[in-house]
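> based on what follows, work out the 3D shape:
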Amino acid sequence: MHDTTDPLDALPDDVAAAAFRRLVRHLRHRHDAQNIELMGLAGFCRNCLADWIRDAGYEGDKAEARALIHGMPMDEWKATRQSEASEEQIARMQASIAKNAADLR
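Next comes the predicted model:
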């Protein structure tokens, strides 16, 4: 359930947008932080951010949203940045996804 008293909602859109862009640029720079690791620790990754911008009204399709967040097409990202996931990483990701059951919108 969305808390309407959350001070985050009072954050000016330009400030929130600047922080979001900084986060995305940071993730582009830190390509060593694999999506599966982000999912395992935080329950979201670059692909989630791409889904969230579409949910917020971005008119591009899924591939365009992912390219925007990754800074390159997804196929290029996978070929140049993504490594094979270990069983441990997959297990952590699955446990983390289970924690996401609560709707945070």
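> only C-alpha atoms from now on, for both contacts and neighbour counts.
Noted.
> now the strand or helix carrying L38: buried residues?
For L38, the host element (DSSP states H and E) is helix 35-42. Residues of helix 35-42 classed as buried: N35, I36, E37, L38, M39, G40, L41 (neighbour count, 16 or more other CA atoms under 10 Å).
> Proceed likewise with the subsequent sequence, for comparison:
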Amino acid sequence: MDDRTRTELEAATFRALMHHLMVKRPDVQNIDLMNLGGFCRNCLSRWYQEAAAERGIELTKDAAREIVYGLPYGDWVAQHQTAADEGKKAAFAKAFAENVGPKG
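Okay, the predicted model is just below:
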């Protein structure tokens, strides 16, 4: 497979993932994504922002989040985020430290 086709397929896959998280499953909580998968929507928006920066494109944290969430972050939180119990919060702290923590 040539590089251009690979890039196009990767982009299509990313768009499908974003559609799935924004439209089909906005009920899936970020804390559950992080606890089970080691990443969440905020990670995706950070990766998006970092990829833009690598190409010399300025993108704020809020702008990157709006791309990933499909609406301003605060609006998404108000519409979809639910309270997490102490067990989920503890698991999140561990998952965050293992997967996001300080860059090495």
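> now the biggest helix by length in structure 2, how far from the centre of its chain.
Across structure 2, the longest stretch assigned as helix under DSSP state H is helix 3-19. Centroid displacement of helix 3-19 of structure 2 relative to its chain, using CA atoms, centre = their mean, to the nearest Å, is 16 Å.
> before we move on, back to that, give the other helices and strands that the helix holding L38 of structure 1 contacts.
When contacts are defined as 3 or more CA pairs under 8 Å, 6 or more residues apart in numbering; DSSP states H and E, helix 35-42 of structure 1 packs onto helix 87-99.
> so the helix it packs on matches what in structure 2?
For helix 87-99 of structure 1, the aligned range in structure 2 is residues 86-98, judged by TM-score structural alignment.
> what does the matching stretch contact?
Contact with stretch 86-98 of structure 2 is made by I31, D32, M34, N35, G38, as judged by CA atoms under 8 Å, 6 or more residues apart in numbering.
> please repeat the previous calculation with a cut-off of 10 Å.
Outside of stretch 86-98 of structure 2, the residues within contact range by CA atoms under 10 Å, 6 or more residues apart in numbering are 30-40, 83-84, 100-102.
> same check, this time on stretch 42-61 of structure 1
Contacts to stretch 42-61 of structure 1, defined as CA under 10 Å, 6+ apart, come from residues 20, 24, 27-28, 33-39, 62-70, 74, 92-100.
> buried ones in that stretch?
Within stretch 42-61 of structure 1, the residues that count as buried by 16+ other CA under 10 Å are G43, F44, C45, R46, N47, L49, A50, D51, I53, R54.
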